[in-house]
Structures are given as C-alpha cells and as structure tokens.
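Chemist: please find the sequence and the predicted model below.
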Amino acid sequence: MRWSRKISVVGAHAEGEVGNVVVGGIPHIPGENMFEKKEYMESHMDEIRQMLLFEPRGGPFHNANILLPPSDPRADMGYIIMETTEYPPMSGSNTICVATVLLETGILPMQEPITKLVLDAPGGLISVVCTCYNGKVTQVELTNVPAFAIHLDTCIEVPGIGSITVDTSYGGMMFAHVNAEKLGFRISPDEAHEMCLVGQKIKKAVNEQFTVVHPENEKIRDVSNIIFEGPVERVESGLVSKNGTVVLHGRLDRSPCGTGTSARLAVMAAKGIIDRGERFENESITGTKFVSRIVGHTKVGQKDAVIPTVAGQAWITGIMELGIDPTDPVAYGHRVSDIWF
C-alpha cells in the first residue's frame, strides 16, 4: 500500500452512539491545555477530523476521540472530541468510549472491580469510575463539568412552527430544551427525520433570538443541540424520562446524550423537580439508558450550577488502520446533502 498517512483507531460505541478512539498516528498538537489543543486542531489540522468522520470512512453518526498526553498533571490521559461539524468541549458518550478503550486495550492498567481515572477534556477534568469484571468495563460513571440553566420557560417564535417555550442550558455543550409532546412527537425512531427538521429550525431561531454564552469562556457559545423531552415521571427508584437529542449536524444522538442528561439535571434542579442524590434515568430514542445524579452544587460565574454524574456502558467494535492513498481524489472525505444536513 502506498499510504502517505496512517491512523490507528479502536472502534467503540456507548449505548449506541459511535465514539471511535484514535490511539496512534497523530502528530504533535500545540497548546498549553486541551482547550487550546482543540482550537489548534480546529484551525490547522481539521483534515484529520474530515478523514475520520466524513465519507467514505465515516458518516453523520460518527464521532472520534484523539488520545493525547494530559496537559494537567492530575490527569491520566487527555483527549480531544471530534464530531462531524464541531469539536465540543465535552461529551458523555465519547468519554465513556475513551475510558473503556483505555482499559480494555491495556493502554492504562485495569483494576478489578473498580478502576478510577482522571481524564483531561477540553471542557475540564473529568473523573471516571469504571466497574470492571473479567477484563471488561461493565459501567463507566463520569463526573461531568458543572451544568447550569441559562434561560427557563422562555418564549420564542419559530418560522413554520409558531410560538414555543424553551429552556437553554450548558451541560458540556449548549442545549435548548423543548416539550416533545407539544410539538407532536412521541420520541420514537420512525419520527427521527421529522424531529431533525424541526430541531434545526428551533436551533436557528434560538441562536437568532437569544444570547447563549458560557459565563467563564465566551468561546463556548450558541446552542448546538435540541433536546426533545418526554415527561418526567417519579417511580420507586427515582425519576425517569425519555428524550431525543438533535445534535449540531442535524441527526439524532443514538444514546441518551451524556452532556444532554447533565443539562436536563441542571434545568430540573432549577425548576425544583429533582434533589441532590436522586436517581434520574434518561432513555434515548433507541431505548438505551444513562443513569445520572446530582452530587453537588457550585457556581459558574454568577450562575447556580450542579455537579452531575452520568453512568453508562461502551463496547469495542473493531480495530482499524485507516490510511491516505495520495492518488485518492476523496482521501480526506466528502459530504452529500442526501444524508448530510
């Protein structure tokens, strides 16, 4: 083979959401911390993301994570998260994939029954507790960055839809929350295409009518994802709900969305629906689940914030060597609007 570049990838998914992990073939990425490294990749090395996530190697439902030495000495490993249209500060499903790949491939040592790690993400340090049995990671519980509500029960006008009420929040990415039932959705797989079309309209309206910005990092701004929320029900074990999250590039998250689950906890706390320590089980449009809790309270700027934990499982799907043939006319990928919104 006449490859001019080779990248080693371990395939993985967390509760249905693809989060492949790059374990080799990446050159040095400048930056004092993971956020700066993320920005450098975005500006100067974006062809790597295109190679991994665009067709013919990827698709709209692919994400990837690049393992890097940590910038913070308290961390065991660093990583940059890549989605098909952005580099988010944090992602719960991707973090679960990263922790699972690190331990199950032996990059970091596994201790049974519990292995604790600290991961250095662009959004901040993420503590993870991995439950392990017989060489397998059976659960990853992550303590996310602080999550907080920004707007609550605010009315916006959406062209073609009308006046609707939304919440906005930060859970590692920026979200807008809408009531699925009021928009005519049951959150079932057959509705996904229409939910994406409606979600894109809502996102555009929110970003035109609201200012949504992180109080401590103005580079984190604008709503990326729309959470179509089902009703929150109280059962013996805690609270349960279902959601479908339309992510930035206009498709449904296959998992319950880890940052979205964190954002839901922040909004529920702000509305007095959930207390610290209560169990919240969030179900995805595909039927997979994350279990979450609020384990603390803090401030982010002047905003009241919660410290959430989110737990789920990931599975390794393959080991790949991806390469660039210099004669390939689409070596760094392409997108066609039949499936790429």
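Modeler: Looks like it arrived, so ask away.
Chemist: all contacts plus neighbour counts: C-alpha atoms, from now on.
Modeler: Noted.
Chemist: can you give me the strands in the stretch 51-200 of the chain?
Modeler: With strands called from DSSP state E, counting those that start in this stretch, the stretch 51-200 of the chain shows them at 64-68, 77-82, 114-121, 124-133, 136-143, 148-158, 162-170, 174-179.
Chemist: closest to residue 240 out of the ones you listed?
Modeler: With CA to CA, the closest approach to residue 240 among these belongs to strand 174-179: 15.3 Å.
Chemist: now what about that closest one, what contacts it?
Modeler: With CA atoms under 8 Å, 6 or more residues apart in numbering as the test, strand 174-179 has contacts from 165-169, 203, 206, 212, 220-230, 260, 263.
Chemist: now go through the residues you listed and say which are in helices.
Modeler: 203, 206, 260, 263 (DSSP state H).
Chemist: now those residues in CSV, please, with extra columns for neighbour count.
Modeler: Putting the ones in helices among the contacts of strand 174-179 into CSV (neighbours: other CA atoms under 10 Å) gives the following:
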residue, neighbour count
203, 23
206, 24
260, 31
263, 30
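Chemist: and which of the residues you listed is nearest to residue 335?
Modeler: The closest of these, once distances to residue 335 are taken by CA to CA, is residue 203, at 21.6 Å.
Chemist: do I have it right that the closest one meets residue 224?
Modeler: Yes - Residue 203 is in contact with residue 224 according to CA atoms under 8 Å; the separation is 7.3 Å.
Chemist: got the angle between whichever helix or strand residue 218 is part of and strand 162-170?
Modeler: For residue 218, the enclosing helix or strand under DSSP states H and E is strand 217-221. Strand 217-221 runs at 140 degrees relative to strand 162-170, counting by axes from the mean of the first three to the mean of the last three CA atoms, to 10 degrees.
Chemist: quick one: buried residues of strand 217-221?
Modeler: Neighbour counts over strand 217-221 (16 or more other CA atoms under 10 Å) mark 220, 221 as buried.
Chemist: next, the buried residues of stretch 21-34.
Modeler: For stretch 21-34, by 16+ other CA under 10 Å, it's 21, 22, 23, 29, 33, 34.
Chemist: try it against this one:
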Amino acid sequence: MSARLPPHDGPVLSVVDMHTGGEPVRIVLSGAPEPEGLSLLEKRRWARDHQDWVRRVLLLEPRGHRDMYGAWLVASEEAEAHLGVLFMHNEGYSTMCGHAVIALGRFALDYGLVKEAAGPETPVNIHCPCGLVRAYVTHSEGRSGAVRFHSVPAFAWATDVPVEVPGYGPVVLDVAYGGAFYAFVSAERFGLDVCASKTRDLVDVAAAVTSSVKEQVKLTHPDSADLAFLYGTVLTDGKDAYSEEPTANMCVFADSQVDRSPTGSGVTARIALQYHKGLIQLNQTRAFKSGATASVFTGKALKETTCGGFKAVVVEVSGRAHYTGTSSFVTESEDQLKDGFLLK
C-alpha cells in the first residue's frame, strides 16, 4: 500500500530524522515558514516570538518527546554559508549544537545543498546563530561518512566560580563557551559517576547547578547579548589532564534535557577550558565519551585566537551521524493537543 497523508487541515511538516552518537536531530525539510529578520540572530528571535508552533509541533509530544532536538533550515546572510540553521530543543532555541552540525554536514551533501567536491572531504559551511561553522564531510564510493567541524572562537569565561547550590551547599565550578555557555563540574563532587549513576540523579544535580548559576552569575559575550546565557551543565568524570584514554561527561541542557552524545559544543567548551588551564596543548587529540551511550567524539584545539578580550581557541570536533528515517507530520484543528505538550 502506498503511503498517503491522513486527513488534516493544517500545514504538513516533512522531516529527516538522524542521530549523532545517540542524540536525535529532526531536520525540517519543508512546511515551516521562513522567519523574518535580516540576520540569523534576528530570525532566531522571530521564530521564538512569532513562529514557535513549528518547534512545539515537531519536538514535543505526541510527535516528539522531552529529549527531541530539531534543526530548522533558514536562509543565511553569510555569503560563504551553504545553509543557515536554527537549533530547537524542549525549552526554546540554542545558539550552537555540535551533534546537529555533524548530522547537517552529511545531510547537506546527501540532499544536494552542496555539490560534492574532489578529494576525500567536502567542506560544508553552516551558519549557526553563534557564527559560521566550517564542517568537513568524508565521502567514499558515493556515501557520506564521518564529519569534523571547526568551531567559532571558544574560551574559558571564568574558572573556580563559587556557587551556592540548594541541597548541595557551596560548589566551585568553571564556565566556558563553545558556541554556547556551559557550567562544568565533576560528578564526583556530588558522589556520582557520569557513566554508572542513575540518569535521574545526574539530571537532578545538573539542573540544580544550572539554576543556581543562572541566578548567581551574570554572563556576558563580546559579540552579542543574545549569546550571553547559560545553556546547561556538563558533569564530567574529572579527568581533564591530557590522556590517550577517553574522558567521560554528560550534558544536561535546556529544561533538564539529556544529551545522549558527548555534546559537540560542550566538548568544544571543555577543550577550551582544558587549554586555558594548560592541561592540553595545541593539536593534542582527546576522546570524549558520553556517559549516557558511551558514544565518542574526538576533539582538539587547533589554534589560538581571541573573542573580544578573551583568549580563545578554534576547536575541531569529529564524530559520526546516521539516518533513522523520514516523516511527514500533520495537525487537525479540532485536536486540543495539536500544538504539542510536555510532561513535567
């Protein structure tokens, strides 16, 4: 029987679903309007304030779930960009997402957004709200494969920041930027293990840390106030000094959303933090393992740069994404839950 759309009286949203290291990304193929705005950050604000139904319909239940992630392709004002993208999650809109960039690199090549170039890799320039991110997609015998990307300038915003976390007392942590801001703290501080402890316990701790940092620390970014917010908390295994052995972490972001992958922008920020502390050198490749799925990204600091008054580095992160399917989603006007819902 050939597939056909069921009865509906709303827009049809067609998507391609992928995952990177276990973390989903739902890429919008068609059906979503183009947000208004001259810049990508303006379009991000417009989508948030006027077209949030796209995010809610695609990511929340009953079509999605609490931990679904989305990529809304939009026009870019950057001349070098092959595509622009807005990143969506259970709470709103991010400024950077490494796992989605890895998936979008493959997608852009496979779906003709960029023509295949000669050589073993194809460059794909992806304009994210944090800036232009350059991805490189391997391909062989007609199939795309692993993807690496070069970050926007990443930096340690502050180290050894004291924060009072209700229920846990004083906590000393670091804050770093990798296209988005994260708080970093070892799970051992709370008697937990990022690979062995219950996910619920890790989420509760990370959410408490995030809430406390938001209340007690005022973030700033040299380029735009739109970038100056804490995206989440990365709990680590505390193994920050360079080693050939993988180091594990778990990222909890947005509204207690759990990243199944090692977190591309989190790895970027963590490498910037390690480099700032003198724990790694340029071009030393480290492996980062997800505490949730044991999937692995690799990363390294490529070169020094600056971001405003911050000493920064450009970080390369590598990983693999895979396709899981395609879907076309519809709505019916009489459906009271058509716009999506989220269980707390």
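Modeler: It's in. Remember, it's a predicted structure, so these values are computed and weren't measured experimentally.
Chemist: any idea what the TM-score is?
Modeler: Superposed pair, TM-score by TM-score structural alignment, normalised by the length of the first structure: 0.94. Supporting alignment: 335 aligned residues with a CA RMSD of 1.5 Å.
Chemist: rebuild the buried residues of stretch 21-34 of the first structure as CSV, extending it with distance to residue 334 of the first structure and secondary structure.
Modeler: What follows is those, written out as CSV (distance: CA to CA, whole Å; DSSP: H, G, I helix; E, B strand; the rest coil):
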residue, distance to residue 334 of the first structure, secondary structure
21, 21, strand
22, 20, strand
23, 24, strand
29, 24, coil
33, 30, coil
34, 27, helix
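Chemist: contacts only, for the most centrally placed residue in the first structure.
Modeler: The C-alpha lying nearest the average C-alpha coordinate of the first structure belongs to residue 91 (CA atoms, centre = their mean; 2.8 Å). Residue 91 of the first structure makes contact with 81, 172, 173, 257, 258, 259, according to CA under 8 Å, 6+ apart.
Chemist: to which residue of the second structure is it aligned?
Modeler: Counting by TM-score structural alignment, residue 91 of the first structure corresponds to residue 97 in the second structure.
Chemist: what distance do you get for that match to residue 50 of the second structure?
Modeler: Using CA to CA, to the nearest Å, residue 97 of the second structure is found at 22 Å from residue 50 of the second structure.
Chemist: determine how far the strand holding residue 218 of the first structure lies from the middle of the whole chain.
Modeler: Centroid separation for strand 217-221 of the first structure versus its chain: 17 Å, with CA atoms, centre = their mean, to the nearest Å.
Chemist: which bit of the second structure covers that strand?
Modeler: Going by TM-score structural alignment, strand 217-221 of the first structure lines up with residues 224-228 of the second structure.
Chemist: which residues are contacting the matching stretch?
Modeler: 41, 95, 130, 180, 181, 219, 220, 221.
Chemist: with stretch 80-91 of the second structure instead?
Modeler: 40, 44, 55, 59-60, 66-76, 93-97, 113-114, 124-129, 132, 254-255, 257.
Chemist: how about the contacts made by residue 7 of the second structure?
Modeler: Contacts of residue 7 of the second structure by CA under 8 Å, 6+ apart are residue 332.
Chemist: the first structure: which residue goes with residue 18 of the second structure?
Modeler: So, by TM-score structural alignment, residue 18 of the second structure is matched to residue 12.
Chemist: equivalent analysis for residue 84 of the second structure, please.
Modeler: So, by TM-score structural alignment, residue 84 of the second structure is matched to residue 78.
Chemist: neighbours around its match, how many?
Modeler: 23 (other CA atoms under 10 Å).
Chemist: do you know how far it is from residue 309 of the first structure?
Modeler: 19 Å.
Chemist: cool, and residue 3 of the first structure?
Modeler: 42 Å.
Chemist: what do we get in the second structure for residue 312 of the first structure?
Modeler: Residue 312 of the first structure maps onto residue 319 in the second structure, by TM-score structural alignment.
Chemist: just give the nearest non-adjacent residue to its match, would you?
Modeler: Counting by CA to CA, 6 or more residues apart in numbering, residue 297 is the residue found nearest to residue 319 of the second structure once chain neighbours are left out, at 5.0 Å.
Chemist: does that neighbour sit in a helix, a strand or a coil?
Modeler: strand (DSSP: H, G, I helix; E, B strand; the rest coil).
Chemist: now it: how far from residue 116 of the second structure?
Modeler: When distance is defined by CA to CA, residue 297 of the second structure is 24 Å away from residue 116 of the second structure.
Chemist: check residue 293 of the second structure too.
Modeler: 32 Å.
Chemist: name the residue in the two with the higher neighbour count.
Modeler: More crowded of residue 293 of the second structure and residue 116, by other CA under 10 Å: residue 116, with 19 against 16.
Chemist: ok so, going back, need the strands of the stretch 51-200 of the first structure in JSON lines (columns: distance to residue 267 of the first structure).
Modeler: Supplementary listing: the strands of the stretch 51-200 of the first structure in JSON lines, determined by distance: least, CA to CA, whole Å:
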{"stretch": "strand 64-68", "distance to residue 267 of the first structure": "28"}
{"stretch": "strand 77-82", "distance to residue 267 of the first structure": "25"}
{"stretch": "strand 114-121", "distance to residue 267 of the first structure": "23"}
{"stretch": "strand 124-133", "distance to residue 267 of the first structure": "21"}
{"stretch": "strand 136-143", "distance to residue 267 of the first structure": "17"}
{"stretch": "strand 148-158", "distance to residue 267 of the first structure": "5"}
{"stretch": "strand 162-170", "distance to residue 267 of the first structure": "7"}
{"stretch": "strand 174-179", "distance to residue 267 of the first structure": "9"}
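Chemist: of all those, which lies closest to residue 270 of the first structure?
Modeler: Nearest of the strands of the stretch 51-200 of the first structure (CA to CA): strand 148-158, 6.8 Å.
Chemist: so the closest one matches what in the second structure?
Modeler: Using TM-score structural alignment, strand 148-158 of the first structure pairs with 155-165 in the second structure.
Chemist: what residues does that stretch touch?
Modeler: Contacts for stretch 155-165 of the second structure (CA under 8 Å, 6+ apart): 170-178, 208-209, 212-213, 216, 269, 272-273, 276, 307, 310-313.
Chemist: sec struct for the match of residue 18 of the second structure, please.
Modeler: When classified by three-state DSSP, residue 12 of the first structure comes out as strand.
Chemist: how much space between residue 268 of the second structure and residue 313 of the second structure?
Modeler: For residue 268 of the second structure relative to residue 313 of the second structure (CA to CA), the value is 9 Å.
Chemist: and what of residue 166 of the second structure?
Modeler: 34 Å.
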